[in-house]
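J.: A structural model of the following input is requested.
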Amino acid sequence: MASFTRTVTDTVTRTVSAAATASNSNVVVAPQGGILEGSNPSHCDSKNPIIIFIIQAGIILIFCRILHYPLSKLRQPRVIAEVIGGVLLGPSVMGRVPGFTAAIFPTAAMPNLSLVANLGLVLFLFLVGLEVDLRYLASNWKVALSVGAAGMALPFGLGCAIAWGLYNQFRNESGTVHIGFGVYMLFIGIAMAITAFPVLCRILTELKLLSTPVGIVVLSAGVGNDVVGWILLALCVALVNTGTGLTALWVLLTCLGYILFLVFAVRPGFMWVLRKTGSLQDGPSQSVVALTLLIALTSSFFTGIIGVHPIFGAFLAGLICPHEGGFAIKVTEKIEDLVSTLFLPLYFALSGLSTNLGLLNDGITWAYVIGVIAVAFLAKFTGGAFAARLNGLVWRESFTIGTLMSCKGLVELIVLNIGLQARILSTRTFTVFVVMALVTTFATTPLTAALYPPWYQKKLEAWKRGEIDWDTGSPLTSDDGSSTKDVVAAEKLESVKVQRLLVYLRLDNMPTLLAFVSLLGGRPQALMPRMHPQQEAAMSSDESGSSPDERLKRPIDVHGVRLLQLTERDSSVMKVSEVEEYSIHDPVINTFRTFGQLHNLAVSGEITVVPESSYADVLVTKASDMLSDLMLLPWSETGSMSEAQMISTDVAKNKLYSASYSNFIATTLENASCNAAIFVNNGFGGRVKQKPMLLTRSVSGLSLRHHQREHAASTPVADRSHHVFFPFFGGADDRAALRLVLQMAENQDVTATLVHYYSTAASFEHVEASTSQSAQSASTSAKRATTGLTPTASSERDAAFFSSLRHSLPADLAMRVLFETKQSTNLLADAMEQAKAEVGQSPRNAGDLIVLGRNVNANVVAADAGTSSTSSEARGCLGPAAEAVVASGIRASVLVVQARGKGLE
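T.: The predicted structure follows:
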């Protein structure tokens, strides 16, 4: 015990002595208080580089975002802002500020920034490979081969020509290595010949050209151009990185063997894993995403160690990923935000940091700048245009294709950076080509918009269909003196009923839309019970004399359009290029198609991916192209443009307060060329019983019984009837709405009350408008329809119209429709009082409906002006009468009709 005590004492004594000795020495621990102890955060610390990296990344991202805002108004891709941002932060502008480069971009910190940027570049090339759909190349191989080959051969040849001057003028500058002219020529030719496929997809999408002949040709040729360009670049890098031609040959053979290994070994195994895990049907899991990224990084590693750039391996990994089931799009959605918002701006900013506009300081250099731009644009333009012309396109289409193929964009900058890193290019030559890439990319969108505007596209389509004369633009007549469009118009005039219906499909409105559209289809033909085919054949002779069933009436043509928002993400652009496959497999479209077919409707549907600002234009254009009689627009259940599946009670109550959706509806109605109807849902199709919230979590007999009731199934709707109330105030909108109500009433489950409200003769004198200015501006069509009529003449015309329909109904329809005429001094208030008595009286039915015209006379709402309880946007969009009815809380849905086609007479 004594020895143990002595040992402990000696240990403590030695420890205290060592601590005292250390406190008297000159060793000082590095300050850990950061800026609180006066340290400089921008100081590059090799052991802790994250601080300086965050400063660099933050400045680059903020700078690029600020620059992109004004450039986006000019329809310029984001890469323009990123490169210009790098140029401004580099030696050209901010580098001239004393101490800026040394403090923010010190030489010691650049390797870390370059590492992150190059990792982003590898992932971006993987995304480019995912975006390239080789099915386009296979389905349009002839035009892709001709346009792509001509679009590469001519600029490659002229690039080789100008490479002779560049090689002799700038080959001895600092920062370059001595290489033979053949390798230098190959690199310059590639830089001239390559096309930026990702930027091209974005431009085609924004200009709505993907479905046009120009878009199909450019997309097909761009795929082949992209693949061939990267292969040639891999060849060039291999030649630069190898010392002898024999080594370069081995590198190329190894690369070829690796490509075959990926296609015939890796891809089948990868597909087996995807099918086994259900990733093609259900989307990739986290493990599958990890496996996909591991394949991309491993492929980059292999191509890097054999002497080819790592980005080529990532590109190949993206190419072997399948597009079936939207797998490539779903993988892109997982990683694109991090790559495009953080990694890629760093890479292109590094390009700008390596660009020094101050080196363009003499006449010969500027001569080469102009020469390089001219060769890059004119060679691409000429090759693509002539090849397109040989494929049967008109000259203006061909010129548009040539302009689009001249786009360089970010792919060109990647090629140039590889040349700078391989020391093929000097900083001066690199700057010359960066200026060329910026100019050609910047000019692509405005030139394309000028060469191929929407009006020219419509004229060209009509001319190709043989509908118009090209020189005069006048319709061509056939032998019987009528054009194709005239025949369709004549068919439409045979009946004022809705025969062609365009429906804006939204996920949050699908139950309502299905219930309403089914009313227009009517009941299908009554069918006999099904019989076994053999028994049916045996009994057919006995029933040969039976009377035939009534013939089915012609079904209504219904076309559903679902709009998906085109965002800045690459996955959104990929959806556009694969929109046909999306339309085939989309569950909303298929649900609508199947439901319509079962309800005597001829149904078709499509998906369109466009910017949110173009939603109204797309619907108006579709309705015009299809010669639709009616365009049905549901009011959003979420109160916004989004189709959120989870809708809270508060959101549902305040759905009329959305300014964005009101503006969308108002823009659509203002530009519509056919009748339009807005459907505001309030329990149409049957109300869902609200279940009370659980008050306790303790288990008791009461709570157990409540749990059983909570999961009880909803019973079928026993009463499938709908009651429609329509107050007829007069005007073009009300006349169109009246005809629509009578068409709905042909359905045996619909009853309708139609009341003509009219005022005294004195009230038809001039009444000062007291409604909102937005509501008045939206009533242009109604005013046009009654031009030249006095108020009294207009009211007499409406009364005659109401009376003529009242006395011309078939007997079976007259049983379900009640016509009334009432005189009132407060038209809207009396109509709302009767509406409360008419609708909502059968709470177990399938929902009631109030139909209103959008634009009514000022005297109808004069007494109620200024009493709106919703937003002014909703009042101007729905009209004052409809807005008052919706805000009153009447237990019925509201259909607001605007006349722009049938119903004006």
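
J.: alpha carbons only for contacts and neighbour counts from here, please
T.: Fine.

J.: residue 417 is in contact with residue 351, isn't it?
T.: Yes. In this structure residue 417 lies within contact range of residue 351 using CA atoms under 8 Å: 6.7 Å.

J.: comparing the two, which residue is more hemmed in?
T.: Neighbour comparison, residue 417 and residue 351: the larger count goes to residue 351, with 25 against 21 (by other CA atoms under 10 Å).

J.: thought that one was touching residue 413?
T.: Yes. Counting by CA under 8 Å, residue 413 is a contact partner of residue 351 at 7.4 Å.

J.: for the helix or strand hosting residue 234, buried residues please.
T.: If you go by DSSP states H and E, residue 234 is part of helix 213-241. Buried residues in helix 213-241, counted by 16 or more other CA atoms under 10 Å: 214-241.

J.: over to stretch 313-324?
T.: Quick answer for stretch 313-324 (16+ other CA under 10 Å): 313-323.

J.: number of nearby residues for residue 830?
T.: Other residues close to residue 830 by other CA under 10 Å number 15.

J.: how about it, what does it touch?
T.: residue 824 (CA atoms under 8 Å, 6 or more residues apart in numbering).

J.: and the next helix-or-strand element following the helix holding residue 234, what other elements does it pack with?
T.: As assigned by DSSP H and E, the chain's next helix or strand after helix 213-241 is helix 245-261. Applying 3 or more CA pairs under 8 Å, 6 or more residues apart in numbering; DSSP states H and E, we find helix 245-261 packed against helix 213-241.

J.: and this one, so I can compare the two:
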Amino acid sequence: MSTNETFGPYTIVNKTSNSIIVCFHRPQSHSTSNWQVVNPLTSSLPLFLMQLCLIIFTHRLLTLILKPLRQPRIVADIMSGILMGASVMELVPQLASKMYPFESNLVLETMANIGLMYYMFLVGLEMDLTPIRHIGIKALSISIAGILPPMGLGVGLYLLIQVKSSTAPMYGAAFWAIALTVTSFPDLARLLSDFKLMQTDLGRTALTAAIVNDIVSWALLVGAVTVINGHTFYMLLPTIVFIAICWFVLRPAVNWFIMQSAALKSLSSTETGSHGKYSDVHVHFVIAAVAVFGFITDICGSNSMIGAFMFGLIIPSGELGTMVMERVEEYVTGILLPAFFLSNGLRNNVRFLFKIKTISVVVPTIVLACFTKVVSTMFVSSFFGIKISDGFALGVLMNTKGVLALIVLNFGRNIKAFDQITFSAMMVAYLIMTFSVGPIISFAYKPGKRFRQHKHTNLQKSKPNSELRVMTCVHSIRNVSSMIKLLQISNPSKKSPLSVFGVNLVELTGRNAAMLIVHDTLKSGANNPSREKATDNQIITAFESFESDYTEGVSVQPLTVVSSYASMHGDIINYAEEKSVGLIIVPFHKRPTPGGTLEDDNPSIREVNQNLMATSPCSVAIFVDCGLRSITNEETRHGKQHLRVVMIFVGGSDDREALAYAWRMAETRGVNLTVVRFLPSKDAVDIMSDNQDLRSDDGTGMLMAGTEIEKQQRLDDAYINQFRFRSMNNESITYVEKLVTSGEQTVEAINSCYNDFDLYIVGRGHGRISALTSGLTEWNECPELGEIGDVLVQADLASLASVLVVQQGAAGGHMMPLGSPYDGEKFSHTHWRPLAKPEFEAFVNHRKNDDLDGY
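T.: The predicted structure is shown next:
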């Protein structure tokens, strides 16, 4: 009896067997015309390009839609495959037959396998096995709890469901076990970063356990694929030998070769003036070698992905690895890998899950797949004193799935370990698990509760000589020197302690960045650290060296924040709240050039600074470094050098906060401080009447603004009085008042009279309404610096000076500093006019008094 059957243009041969043959006619064009006489979509390459464009477009669209929900990328990957696959396209048969003819599968799956091979190379390139040797008992126990129970459940489900099928092989249970065991380390790292949990105990534990889970899953997959492809356990031997050769022979050889190439390139760079240890030739060699290693593992009876993964693993971390990653990653994940997601979508059909006869299989599969790892993790966590809610959150995090999970499913599908229904059910289970991680974590775990009772103390409200807790943020090693110089003139001493939290801000781009957290958690190092780790070590060493320069009065705690630039400010604020920080100092997004101008260093830093100033509850300062010089003890002891600092005081809470910091600096030996207070003259611009935003029909807007301006003026006068009284015997402080009529005259005065200082300190003046800055907003290029700060950065001063722009935190209030016999009512209603009150002249007999006649 014939087993052949015809479906449209296709003839299926041997239909009743486990493997079938599909025959089809391929139209050929014999015309010599330049015009197409055959539909170009029947050709493999144009058809594949159309499919690729559609899946990429769908993926990008879903990424934009899911971004506000903070969903990991894998959710958009799976959903785009489902939407463009059989689940949806079969609803329109005419369109599906044109877009996905059977003959297109060969090209699509070939490109998908190439994408997976290079993706696995990137995974190996980013992976670091060092933490495995230093893992703690808690993380190891949680990792085991996420491996063994799901593995047992996977085997049990397979025996109950799939073994009834005559085509289901017994070794398919291995893929069910691995499918429920997998935890995606990179997707978990990005999710923790998005939810600001990377540096919490929960996040560190989850990351450390996930990397163990990830490595174990890969090892199990390698063994299962090799055995099944070779049909015997003996086929493991060639693969094991190859892996051993890679690790013990090729890894040292590749390391030596790379070092020799780097040395030759460095010598060549010195002669030619070029930069970098490696060239494009090295990158091209690595990319070609990926295919060679994949081919070797195919010969060994395994899969090309395993060879590519091993090659990535043996390449030492460093500049070459980073260079290859930067060149290849976007192309692989953005162009090649979507072909795999489309192929995955064509293999499953979620509409089958809604049939009544499949409910008894689908529901238990999805429920057990989702909750087994959560329950087992909660149970083990309770033995380590972890709260039930935190244990539940940890179990949910360990359920995060990624590309590896999809690879396991597709391997299982190829050997018929999964049929159409169970394959689709597991795909939906993966989607539910990963999609629900974010909402569940937001609801079940809220670490911010610990900090809600914390009251922020800004500099203005701090008691004299109290401890200053400052957080200095750096994005690269270039920022460290200038930050340390700024800390050196912040009066660190036993009498006035300085607690510094040196934060290295690292963009979360992959496993290398996330591995910093794992290394810090386990206190482990690496023989060949990645660029991120090497930079992190240099930054930590620099801050620790600063601490060692002082025998007392200085404490330094280096930290690392790994996050995307869009959410980095949230991590900084969380750290500041946890450490009770009073001032956060961040670098400006521009850096000086040899020509004396400023150029963009990293535009993303500007976004971080703006977000930080908009949301930070504590004071924030932006430091524009233009070569701030340091004052050594030898110079100050002999009076050879003095650092000239000027504080421009216009008025408002930000300026009072800036003055408080400048006041502290003035106590540092070798620092001369000049405080210039600008006051409106009698002919000053009437800012109230000129401001259109304050006008209203009933005049309430101008009345409220006028009241606020008067209040700020009283607070300014009171704080200036206190400053002058307490610093009257400090010969290193000079106080000057200057009358001006407008913002233009303020700028002229700065450019003509106060243009030769090493450091300018100003308040941002956010929301300030003043005649002294009128007309400056229209020319403001960097609003985060405020009107005066932006003028100083853009101004052509006599010397290239650094600028520190301070914004008082939201908790700053307008209260007078405590601990002084001169605060309170006596000064709160006093308007300071030095020439009109001769009795105060004794307080300022060593200061300069500028003329008060205006211009």
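
J.: mind checking the TM-score on these two?
T.: In this superposition the chains share a TM-score of 0.75, using TM-score structural alignment, normalised by the length of the second structure; 746 aligned residues with a CA RMSD of 4.4 Å.

J.: ok so, going back, and the helix holding residue 234 of the first structure, how far from the second structure on average?
T.: Helix 213-241 of the first structure differs from its equivalent in the second structure by a mean of 3.1 Å after superposition (mean CA distance after the TM-score superposition for the first structure).

J.: specify the angle between that helix and helix 245-261 in degrees.
T.: Helix 213-241 of the first structure runs at 140 degrees relative to helix 245-261, counting by axes from the mean of the first three to the mean of the last three CA atoms, to 10 degrees.

J.: how distant is helix 213-241 of the first structure from the center of its chain?
T.: Centroid separation for helix 213-241 of the first structure versus its chain: 26 Å, with CA atoms, centre = their mean, to the nearest Å.

J.: same question for stretch 302-315 of the second structure.
T.: The mean C-alpha position of stretch 302-315 of the second structure is separated from the chain mean by 28 Å, CA atoms, centre = their mean.

J.: residue 9 of the first structure: how many residues sit nearby?
T.: Counted with other CA under 10 Å, residue 9 of the first structure comes out at 11.

J.: is it in a helix, a strand, or coil?
T.: helix (DSSP: H, G, I helix; E, B strand; the rest coil).

J.: same deal with residue 557 of the second structure?
T.: strand.

J.: for the closest residue to residue 679 of the second structure other than its chain neighbours, pull up the helix or strand it's in.
T.: Among residues not flanking residue 679 of the second structure along the chain, residue 739 sits closest, at 4.8 Å (CA to CA, 6 or more residues apart in numbering). In this assignment (DSSP H and E), residue 739 of the second structure forms part of strand 733-740.

J.: same thing with residue 676 of the first structure?
T.: Here residue 676 of the first structure is assigned to strand 675-680, by DSSP H and E.

J.: what's the mean distance for that strand versus the second structure?
T.: Mean deviation for strand 675-680 of the first structure: 3.3 Å (mean CA distance after the TM-score superposition for the first structure).

J.: tell me how far that strand lies from the chain's centre.
T.: With CA atoms, centre = their mean, you get 24 Å for strand 675-680 of the first structure.

J.: same question, stretch 105-112 of the first structure
T.: On CA atoms, centre = their mean, the centre of stretch 105-112 of the first structure falls 39 Å from the chain's centre.

J.: ok, now stretch 49-57 of the second structure?
T.: 29 Å.

J.: give me the contact list for it.
T.: 80-81, 84, 99, 334-335, 338-339, 342.

J.: filter the residues you listed to the buried ones?
T.: Buried among those (16+ other CA under 10 Å): 80-81, 84, 99, 335, 338-339, 342.

J.: can you give me the distance of the residue nearest to the spatial centre of the first structure to residue 9 of the first structure?
T.: Nearest to the geometric centre of the first structure sits residue 566, at 2.0 Å (CA atoms, centre = their mean). Residue 566 of the first structure is 77 Å from residue 9 of the first structure, where distance means CA to CA, to the nearest Å.

J.: wait, doesn't the residue nearest to residue 679 of the second structure sit right on residue 683?
T.: No. Taking contacts as CA under 8 Å, residue 739 of the second structure lies outside contact range of residue 683: 9.8 Å.

J.: more neighbours, those two?
T.: residue 739 (23 against 12).

J.: state the pair within the buried residues of stretch 313-324 of the first structure that is farthest apart.
T.: Greatest spacing in those, by CA to CA: 313 and 323 (18.9 Å).

J.: the residue nearest to the centre of the first structure maps to what in the second structure?
T.: Mapped onto the second structure by TM-score structural alignment, residue 566 of the first structure lines up with residue 508.

J.: wait, its match touches residue 561, no?
T.: No. Here residue 508 of the second structure lies out of contact with residue 561, judged by CA under 8 Å, at a distance of 9.1 Å.
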